[in-house]
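# model the structure of this input:
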Amino acid sequence: MDGRWQAGEGERIAVLDKYRLEPFATVRAASVEQAERALDSAHAAFRQGAPTPYERGAVLERAARLVEERADDFVRTMQREAGFTAADGRGEVARAVETLRLSAEEARRLVGEVVPIAGAPKQAGRMAFTLRVPLGVVLAITPFNSPLNTVAHKVAPAFAAGNAVILKPSTNTPVTAYRLAAALVDAGMPAGFLSLVNARGAALQGLMDDTRVRFFAFTGSTEVGRGIQRVAGLRRTQMELGSIAHTIVCDDADLDRALPKIVAAGYRKAGQVCTSVQLLLVQDTVMDVVAERLAALVAALPHGDPFAPDTVVGPVISEREAARIDAWVEEAVRQGATRLAGGPRRGAVVPPTLLAGVDTSMRVGCCEIFGPVVCLVPFTTLDEAIERVNATPFGLAAGIFTNRLLDALKAAERIEAGGVHINETSSARVDLMPYGGSKDSGFGREGPRYAIHEMTEERVVSISTL
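Just a heads-up that it's a prediction; the model follows:
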């Protein structure tokens, strides 16, 4: 271990291989004192001043190249600690590289605007403009289901804006975050502007309570997000929280295009994506053909060992979560749902599952599954489908497949979600777009340009020339 890294002083945390369910790494939690030292360092670095926008962009560009060069190591790490297949891991690396590069670009063009102050009465001889200035220390708390790209979406825009960052990754997947932090340090991240702490308990609480943290960037459950928001008070936050993602298939949809996209969106990363298709709303006149074709596609998905070259669906994050998902599916079947594809779990592997006959009395129909389970729900009119989407407390993203322009525009206008994707699924995200939710799915936006805007504040400057 070189001088840039210190061993944690707290408890040992075993990081499991999610398929074999055996430890492949051990990390140490940070002590309360270590967390405080990290905050001291971040605050001092920010007070001394960030590198120039050009220099910040250069660091992020070099980090992007290093992540690309180290892609194989990142993929192997995620196969073990996240249970990703090689394809999921490669996708995560490619997107993280793009996120770093986008953040580098945005670092160099962070601007305010001219304020037309001379257009106000009695303001002759004055001019005004705004600056966007960094907030200070950002505390980034990241999840297991995107252990590389979501970390990049927190850290890179925060640094691009000129903030110092303390990263607290999921203890399920800390090694991937460590590898990204190492790439950033190797790329020239200045001392104090990035700290990675495996903080939990009192150490994490101490970080959150300290008012030197000026911004919270969080992705995780709605319940935890509410707790962070209570602590944050008047400090600013970005909350990407829970979801029950819907995709609508209308009777005029091009099924040859729609169904493969739905399968990919429902089962990639074993369905552990906030925008994974959970409820597939299908117009009743095409339900039979959709159910038959989708059942065949889902049943054919290879699943199991993420190191096997043909595996499409690997394990979920833990055997405990697999048991929960399996219990919810069995409960739904007992309550009248029909299993069109799927079967019993093996360890942490839940076979790709397709259910029909699901209603809101079943947990699979009203709670976030976060697993490889898609539920078919019929509807008659588009108004009925939109009402079903809006009836949940969540609003992260939705998709609709239709070739009727007016129906597409109606859905875009009326669905209460942060994103509505036409002829795409709920999971159709591109890293440069604004990404975030409404209602219990949170607020604030990822996407480097939009996140940088949130991680800075506007300062007006006026000059009198008379």
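# alpha carbons only for contacts and neighbour counts from here, please
Noted.
# where do the helices sit along the stretch 201-350 of the chain?
For the stretch 201-350 of the chain, the helices defined by DSSP state H, counting those that start in this stretch occupy 202-209, 222-232, 255-267, 287-299, 319-334.
# SS state for the residue lying closest to residue 272 once chain neighbours are set aside?
Nearest non-adjacent residue to residue 272, counting by CA to CA, 6 or more residues apart in numbering: residue 370, 4.8 Å away. In three-state terms, and counting by DSSP: H, G, I helix; E, B strand; the rest coil, residue 370 is coil.
# pretty sure residue 370 is touching residue 275, no?
No. Under the criterion of CA atoms under 8 Å, residue 370 is not in contact with residue 275, lying 9.4 Å apart.
# which helices and strands sit right next to the strand or helix carrying residue 408?
With secondary structure defined by DSSP states H and E, residue 408 is part of helix 405-414. With contacts taken as 3 or more CA pairs under 8 Å, 6 or more residues apart in numbering; DSSP states H and E, helix 405-414 sits against helix 382-390, strand 419-422.
# for the ones you listed, which one sits closest to residue 301?
strand 419-422 (25.0 Å; CA to CA).
# got the contact list for that closest one?
By CA atoms under 8 Å, 6 or more residues apart in numbering, the surrounding residues in contact with strand 419-422 are 396-402, 408, 411-412, 426, 428, 435-437.
# any idea which of these has the most stuff around it?
Taking other CA atoms under 10 Å as the neighbour criterion, residue 397 ranks highest of the contacts of strand 419-422 with 32 neighbours.
# what's the closest of the helices of the stretch 201-350 of the chain to residue 238?
With CA to CA as the measure, helix 222-232 is the member of the helices of the stretch 201-350 of the chain nearest residue 238 (9.5 Å).
# let's compare: structure for the following, please.
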Amino acid sequence: MKRNLFINGQWKEAAKYNALYAPFSGERIADVGHADDADTEEAIQAAVAAADKMASLSAYQRTTILSKAADILETRKEELARLLALEAAKPIKTARGEIARTIQTYRFAAMEASRIHGETVPLDAAPGGEGRIAFTLRKPLGVVAAITPFNFPFNLVAHKVGPAIAAGNTIVLKPAGQTPLSSLVLAEVFQEAGLPDGALNIIPGPGAIVGEKLVRDPRIKAVTFTGSPAVGIAMKNKAGLKRVTLELGSNSALIIDHTVEISDELIDRCVLGAFSFSGQVCISIQRILVHEGKYEHFLNQYKAKVEKLVIGDPLNESTDMSAMIHEKEVTRMQEWVDSAVMRGAHVVTGGTALNSRIFPPTILTNVSADEPVSCEEVFGPIAIVSSFSTLEQAINEVNHSRFGLQAGIYTHDIHSAMHAAEKLEVGGVMINDFPTFRVDNMPYGGVKESGFGREGVQYAVEEMTEMKLITIRL
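As a prediction, this is how the structure comes out:
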């Protein structure tokens, strides 16, 4: 299968095509066009040319386009789930969940398109403001550049494309190199839904060429990026006066205090939170801190449940975990585990790659705080379990990180819950749930090196619009 670039409503031949291989089987599944500097320039020009038309669409028209897109995705959901399982090695039952969330995200975007509004301002509260009416409007920025990762190639794209369209912007989308097919499908979907030509341009290609030009070009008015902290920080430094939204790294932690029963439901949440999609999730549980009175019981139950996970072909209905996105990630997992073990860590289960593509679900204990597997973002199927004696100690351990995306705490003590909510240095605190919890209309983003700005459709629309003040002297 050969897939071209999508620019100005047309499929365009690229000068170069890269082979795309399935992470699990290694089979060649497509040859995908890779944009160069000239293609990127053409995509930006198309988005600029379409900006006035997009801005002039009524709220009703934008709502209708987004609703139709969601309807089309609904009719194709099984096909798209299988595509996702093939190109990302996401287990099919997990892939179906992502497609369902993607549809919901576009429906949220359709709703937000119809309720973008300003407010009145009481100018007469200030001396000299008498005899005037003032109000604000929210106007589209223009061209938005969206740079997206491999791990949620449908839903994280929806969190950028949906709000951009809802706000009346045009988009240049650079999808991740391993998962371009999921993004290119959107060209068909939005064209069928009635989006104007040039409003959505999709150009897979190298970050050093496509990403660099999008970030530096003054015609781009906003950049929304999900990826590594190193790339995101460099991007922000190059972006000038553009709006920048960054969703970066994490090493999310979960606290389980002495008031909580170690139930099957709790264990299941910890298994799901740490090992869903092989831990390749921004808010995957990486560190679990359990009160010393519950520690041994939790660890035994956790180990038993983790060892029941089914590893295999992502297209099999029974599969819970499959291949990691690249073989180099399996190598990195092994190196990090081996490094921790050399300094005294204990492998409770897993710990050794099954082959060049699959790393098993792994539980570690007694890990030094300065080991990469503890202080960096693992982004793989590894969870560290440790004990604590006081809540303050646990909170301090969670905060001893350069990241701060989300954290969770299980407790039956309202005072402990609210104290943790106040003191945890993260963008979101999940009480009596895991840090991996996210629904698509909530504000989502981090502090410290976890990011800048907020996603969640309503909040992303605010990031992608400009406030304009209008005053009338009576």
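# on that earlier part again, okay, the helices of the stretch 201-350 of the first structure in CSV with distance to residue 93 of the first structure next?
Shown next, in CSV, are the helices of the stretch 201-350 of the first structure (distance: least, CA to CA, whole Å):
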stretch, distance to residue 93 of the first structure
helix 202-209, 28
helix 222-232, 27
helix 255-267, 18
helix 287-299, 26
helix 319-334, 25
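# need the winner for burial among those helices.
Of all these, helix 255-267 has the most neighbours on average by mean count of other CA atoms under 10 Å, namely a mean of 20.
# which non-adjacent residue is nearest residue 108 of the first structure?
residue 53 (5.1 Å).
# just residue 115 of the second structure next, same as before
residue 59 (8.0 Å).
# residue contacts, the one you found?
Residue 59 of the second structure sits next to 113, 114, 115, 166 when contact means CA under 8 Å, 6+ apart.
# let's see that with 10 Å instead.
Residue 59 of the second structure makes contact with 110, 111, 112, 113, 114, 115, 116, 166, 167, 168 under the criterion CA atoms under 10 Å, 6 or more residues apart in numbering.
# the residues you listed: which two are farthest apart?
Every pair of those checked by CA to CA; the farthest is 111 and 168, at 13.5 Å.
# go ahead and confirm residue 148 of the first structure touches residue 78.
Yes. The criterion here is CA atoms under 10 Å, and residue 148 of the first structure meets it with residue 78 at 8.6 Å.
# could you check the distance from the equivalent of the residue nearest to residue 272 of the first structure over in the second structure over to residue 277 of the second structure?
In the second structure, residue 370 of the first structure lines up with residue 379, judged by TM-score structural alignment. Using CA to CA, to the nearest Å, one gets 10 Å for the distance from residue 379 of the second structure to residue 277 of the second structure.
# got any residues that touch both of the two?
Common neighbours of residue 379 of the second structure and residue 277 (CA under 10 Å, 6+ apart) are 151, 284, 324.
# nearest residue to the equivalent of residue 32 of the second structure over in the first structure other than its sequence neighbours?
When the first structure is aligned by TM-score structural alignment, residue 32 of the second structure is paired with residue 27. In space, and not counting its chain neighbours, residue 27 of the first structure is closest to residue 13: 5.2 Å by CA to CA, 6+ apart.
# and the aligned partner of the one you found in the second structure, helix, strand or coil?
In the second structure, residue 13 of the first structure lines up with residue 18, judged by TM-score structural alignment. Under three-state DSSP, residue 18 of the second structure falls in the strand class.
# residue 449 is in contact with residue 433 of the first structure, correct?
Yes. The criterion here is CA under 10 Å, and residue 433 of the first structure meets it with residue 449 at 8.4 Å.
# of these two, who's got more company?
residue 449 (22 against 14).
# do you know how far residue 357 of the first structure is from residue 376 of the first structure?
7 Å.
# before we move on, back to that, and the residue nearest to residue 27 of the first structure, how far from residue 187 of the first structure?
28 Å.
# so how many other residues sit close to residue 212 of the first structure?
17.
# what does it align to in the second structure?
Residue 212 of the first structure maps onto residue 219 in the second structure, by TM-score structural alignment.
# now do residue 120 of the first structure
Using TM-score structural alignment, residue 120 of the first structure sits opposite residue 126 in the second structure.
# that older thread, what about the first structure, which of the contacts of residue 59 of the second structure hold up?
Among the contacts of residue 59 of the second structure, the ones whose aligned partners also touch in the first structure (both residues aligned by TM-score structural alignment, their matches' CA atoms under 10 Å) are 110, 111, 112, 113, 114, 115, 116, 166, 167, 168.
# strands of the stretch 101-250 of the second structure, start to end?
All strands of the stretch 101-250 of the second structure, identified by DSSP state E, counting those that start in this stretch, fall at 132-140, 143-147, 170-174, 200-202, 220-226, 243-247.
# let me see the contact set for the match of residue 13 of the first structure.
Neighbours of residue 18 of the second structure in contact, by CA under 10 Å, 6+ apart: 2, 3, 30, 31, 32, 33, 34, 177, 205.
# what do you get for residue 31 of the second structure?
Residues near residue 31 of the second structure by CA under 10 Å, 6+ apart: 1, 2, 3, 4, 16, 17, 18, 19, 20, 21.
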